[in-house]
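In: Coordinates only, no sequence provided:
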């Protein structure tokens, strides 16, 4: 029986590391008037909105982290941002951390969602950190609980909870976990965040407290570390397990998993409080200390395994400290299981150094300078200095969207959309420049568009640049449910949301353009 399972989910994100200083700004003390103004204006790129939703909560300089470079090294400090009840409400969660949720699946499991955080490393990587935990689960249900978070997609995990809407009435709130993640990422643009490789790729730091039969323990550990719903690359063995000063605590690693297991049967009366108190002791240490170091090491791993080493993160990687804590358990565990075995991070870093010796670090620096010297304005090979419309859409909707675009073009509207990309263009750069330069941004909304990472990123950037924008629903209104994040971003924008024919849709869009944005039309 597992008394407590605490799952710290880490989702890799990318951001402009020049924005790191924004994450360490002192928390603003906002007046009630300022807060009401923020709620009305929704200025997502303002520091006030950022501080209204998030608060800087530095890592604790406790005995496990004292002298850690993640606390005091200017090149490697981690900034931790904690999201408050305001953010929970905007995602559709209950603002109270003690609210009970139901994880829907083959077997419904009751659990709680704890803190929501973002950990910013000083490379270009950040991590969305979500705590979830459950209690009193048999080993089989524990594995089910963990595996249901192993792959986050459009259909799972699905969660529900009960929310009061009046004194005597409640409603059931149903949420897709993926929507929560995307809303958290798109909630503000003061420090723009993007999913690494446009995918939700969860890593897991897990703390388990309970009892497991000795002869089945290794098999249980192997099942835990195979969290990605595929066969593990390596069966767990002693090279992936570390037992330190306390024989009742096991630490082990997997490809995207690392776990602390506290054994109640063998810990003794003197240590039972340390093992079982979820607010303190082992579970807190796992969340506050091990998770922070784990996030830093994931960043190094992601840099080291990039296909293209011509990247300005390379110097960050090869100079990174290996002694991340003076505390024996933390230092020896990561040395044995991450640097030497399992991930073989030391070997990965050595490979990068070898490549640098072959091609030279100056080549890498030269590549970085090419982007540092990029023009401040796009030359816009399509329209020169003439204003134009940017259309964002899901590629699966092209049969609906292309005829609309073609008919608007015949009416003289200057339109940019991504099929105009030429061979050799860098897709993110071209998209980004044309969002920056456009005079009007239209997002063509459908179920596919709501689920498209690319559409979300384009909408997020358009918002951050204060672009004139509106949404056009290209599917019947009843068939589209905006995610909380997109609903938030489009809440103050114009919307064409009636069930219209193609003719009516073209006429409605053209009418808005001729009335409000006539400069987009060729004379």
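Out: The structure has been received and is ready for your questions. Predicted, not measured: the structure shown is a model, and the values here were computed from it.
In: okay, CA-based contacts and neighbour counts for the rest of this
Out: OK.
In: ok, now which ones touch residue 202?
Out: 9-12, 150-152, 256 (Cα atoms under 8 Å, 6 or more residues apart in numbering).
In: can you redo the residues you listed as a markdown table with distance to residue 32, neighbour count and secondary structure?
Out: Formatted as a markdown table, those follow (distance: Cα to Cα, whole Å; neighbours: other Cα atoms under 10 Å; DSSP: H, G, I helix; E, B strand; the rest coil):
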| residue | distance to residue 32 | neighbour count | secondary structure |
| --- | --- | --- | --- |
| 9 | 34 | 23 | strand |
| 10 | 33 | 27 | strand |
| 11 | 33 | 21 | strand |
| 12 | 34 | 26 | strand |
| 150 | 41 | 22 | coil |
| 151 | 41 | 18 | coil |
| 152 | 37 | 20 | coil |
| 256 | 43 | 19 | coil |
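In: can you list these in a markdown table and add distance to residue 195?
Out: Formatted as a markdown table, the contacts of residue 202 follow (distance: Cα to Cα, whole Å):
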| residue | distance to residue 195 |
| --- | --- |
| 9 | 14 |
| 10 | 12 |
| 11 | 8 |
| 12 | 7 |
| 150 | 17 |
| 151 | 15 |
| 152 | 13 |
| 256 | 17 |
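In: another structure for you, compare them:
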């Protein structure tokens, strides 16, 4: 049984980082009449509205965050604002945090919305932070509850609550979390916010306590972290789990979910039990104030390091980013083991960026970073943008077969990059290499010419080394692969058809079934 469950939902947003200083301006005291005027007139661009309804709430400088750069370093300090009841009501929620809601799922689950905040990092990334509480859940209900909030769509999660109209009359309000989030973003324009990558991608920090009776707790933990629904998610093992100095507190991490579990059965004395179960001053408060803050910062680094449109300022922000974010051993060691090193391999990604600069120098990287800017559209039909795309590897001797297939893919809304028209002055290996690194899917067009092409084999080797999703397409009836190519393609899907149209149709069907992100 899970006695208390608190989810800290983090929705990545983006904003103009030049507006960061606005979030630190002092709050403004306004009369009810002034607030009503601002609300009724929709003057959401004013500083008065922002600093009344989005109050600045600094992070606490407690012992767990003492001397943290997230509190002190002007380059990495996190600013936090908290929504007033006026804005809560405008989003469709009840203005009171004590209001009970029902999650409409397989079985109705009662919960509460706690504080709603926005965390602003000093990069262009911010996070909408929504606190959600529920109590006395079975393990099955816990999985159901977390799963409901792990993917936010037009219809899910569905929420209901009762709102009083008069002393003896009330109404049932039905809404969904996506509408609440989108409305909230639109309710202030003093520091304009938008969804990161134009989509709602929830990351969840869960803090819960109870007496989970699973023989192997890893089984239960795995069922929670797997709700991140990422292809790269793996079973929880020792590299995802951290048990610190207290044997009654477990910390574990997945791709989009990390959890802190207080085991009431293992508490040594009443003080331990009180720390686990006191939702105002114990483990749950510590998780929200400290763990969630560090998690949000590391998440901002992760989102930047994997983006295609990384900016000059992002490079500096990443390579100089602090790794020691808390002086408290449990927080530091948990993140270092489960996210910074093992989970996201963030340390490795930032180190790789540093090595690129060391080997290539700053200018080639900046040149590549700006590769989308001022690109001529004339006579160029390959994709050159910031969204996920397919890299097509082929032998130029096969172009009469390949180009019609590429055109059909493009006509069906699939973003394709191939090396037909590399602009004058571009370095061929660099251009090819970077596009393999940034692609979301690698397709190799197999023929006898492709097998003999050193360039095609090099491209396949790099894609395999980058662990890209890839599959082969036989454009000839029989293709004798080299042993190395057989090895690299041994676990990948292969497509074989008789005609160009059939090949194109098979590729399109596969992409639209498994790789929707590369489609318009």
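Out: Happy to help now that I have it. Since we're looking at a predicted model, the values are computed, not measured.
In: TM-score of the superposed pair?
Out: After superposition, the two chains reach a TM-score of 0.69 (TM-score structural alignment, normalised by the length of the second structure), with 374 aligned residues with a Cα RMSD of 2.1 Å.
In: Show me the subset of the contacts of residue 202 of the first structure that the second structure keeps too.
Out: Under the criterion both residues aligned by TM-score structural alignment, their matches' Cα atoms under 8 Å, the contacts of residue 202 of the first structure that remain in contact after alignment to the second structure are 9-12, 150-152, 256.
In: which one of those sits closest to residue 440 of the first structure?
Out: When those are compared for distance to residue 440 of the first structure (Cα to Cα), residue 12 wins out at 31.2 Å.
In: burial of the nearest residue to residue 196 of the first structure once chain neighbours are set aside, as a residue count?
Out: Closest residue to residue 196 of the first structure apart from its sequence neighbours, by Cα to Cα, 6 or more residues apart in numbering: residue 13 at 4.9 Å. The number of residues packed near residue 13 of the first structure is 24, by other Cα atoms under 10 Å.
In: What of residue 407 of the second structure?
Out: 15.
In: That one: helix or strand, and which one exactly?
Out: Element membership of residue 407 of the second structure [criterion: DSSP states H and E] is helix 399-411.
In: Where does that helix end up in the first structure?
Out: Counting by TM-score structural alignment, helix 399-411 of the second structure lines up with no residues of the first structure.
In: what does stretch 456-469 of the second structure give?
Out: Going by TM-score structural alignment: stretch 456-469 of the second structure matches no residues.
In: show me what contacts the equivalent of residue 92 of the second structure over in the first structure?
Out: Under the alignment (TM-score structural alignment), residue 92 of the second structure maps onto residue 92 of the first structure. By Cα under 8 Å, 6+ apart, the contact set of residue 92 of the first structure is 175, 180, 484.
In: Of the residues you listed, which are reproduced in the second structure?
Out: Retained in the second structure from these, counting by both residues aligned by TM-score structural alignment, their matches' Cα under 8 Å: 175, 180.
In: Take the contacts of residue 92 of the first structure and write them to JSON lines, including neighbour count and distance to residue 265 of the first structure.
Out: Formatted as JSON lines, the contacts of residue 92 of the first structure follow (neighbours: other Cα atoms under 10 Å; distance: Cα to Cα, whole Å):
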{"residue": "175", "neighbour count": "19", "distance to residue 265 of the first structure": "38"}
{"residue": "180", "neighbour count": "18", "distance to residue 265 of the first structure": "37"}
{"residue": "484", "neighbour count": "20", "distance to residue 265 of the first structure": "45"}
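In: could the contacts of residue 92 of the first structure go into CSV alongside secondary structure?
Out: As requested, these are arranged in CSV below (DSSP: H, G, I helix; E, B strand; the rest coil):
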residue, secondary structure
175, strand
180, helix
484, helix
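In: What is the nearest of the contacts of residue 92 of the first structure to residue 364 of the first structure?
Out: residue 180 (37.3 Å).
In: Give me the nearest residue to the closest one, chain neighbours excluded.
Out: Per Cα to Cα, 6+ apart, closest to residue 180 of the first structure is residue 91, 5.5 Å.
In: roughly how far apart are that neighbour and residue 186 of the first structure?
Out: Remark: distance between residue 91 of the first structure and residue 186 of the first structure (Cα to Cα, to the nearest Å) = 10 Å.
In: which residues are common contacts for these two?
Out: residue 485.
In: still on that earlier bit, mind checking which helix or strand the residue nearest to residue 196 of the first structure is in?
Out: strand 2-14.
In: And that strand against the second structure, how far off on average?
Out: When the second structure is overlaid, strand 2-14 of the first structure sits 0.4 Å from its aligned residues on average, using mean Cα distance after the TM-score superposition for the first structure.
In: and the residue mapped onto residue 164 of the first structure from the second structure, how many neighbours?
Out: By TM-score structural alignment, residue 164 of the first structure lines up with residue 164 in the second structure. Residue 164 of the second structure has 10 neighbouring residues, counting by other Cα under 10 Å.
In: Equivalent analysis for residue 59 of the second structure, please.
Out: With other Cα under 10 Å as criterion, residue 59 of the second structure counts 18.
In: Kindly report the same for residue 43 of the second structure.
Out: Residue 43 of the second structure has 17 neighbouring residues, counting by other Cα under 10 Å.
In: Shouldn't it be within a helix?
Out: No. Looking at residue 43 of the second structure with three-state DSSP, it is coil, so not inside a helix.
In: Relative to residue 445 of the second structure, how far out is it?
Out: 56 Å.
In: Equivalent analysis for residue 484 of the second structure, please.
Out: 16 Å.
In: about what we covered before: the match of residue 164 of the first structure sits in which helix or strand?
Out: Secondary structure (DSSP H and E) places residue 164 of the second structure in strand 158-166.
In: Return the distance of that strand from the chain's centre.
Out: The chain centroid and the centroid of strand 158-166 of the second structure are separated by 31 Å under Cα atoms, centre = their mean, to the nearest Å.
In: So what does residue 149 of the second structure match up with in the first structure?
Out: Residue 149 of the second structure maps onto residue 149 in the first structure, by TM-score structural alignment.
In: which residues touch its match?
Out: Neighbours of residue 149 of the first structure in contact, by Cα under 8 Å, 6+ apart: 156-157.
In: now do residue 415 of the first structure
Out: The neighbours of residue 415 of the first structure, taking Cα under 8 Å, 6+ apart as the test, are 388-391, 405, 409.
In: Cheers, nothing more for now.
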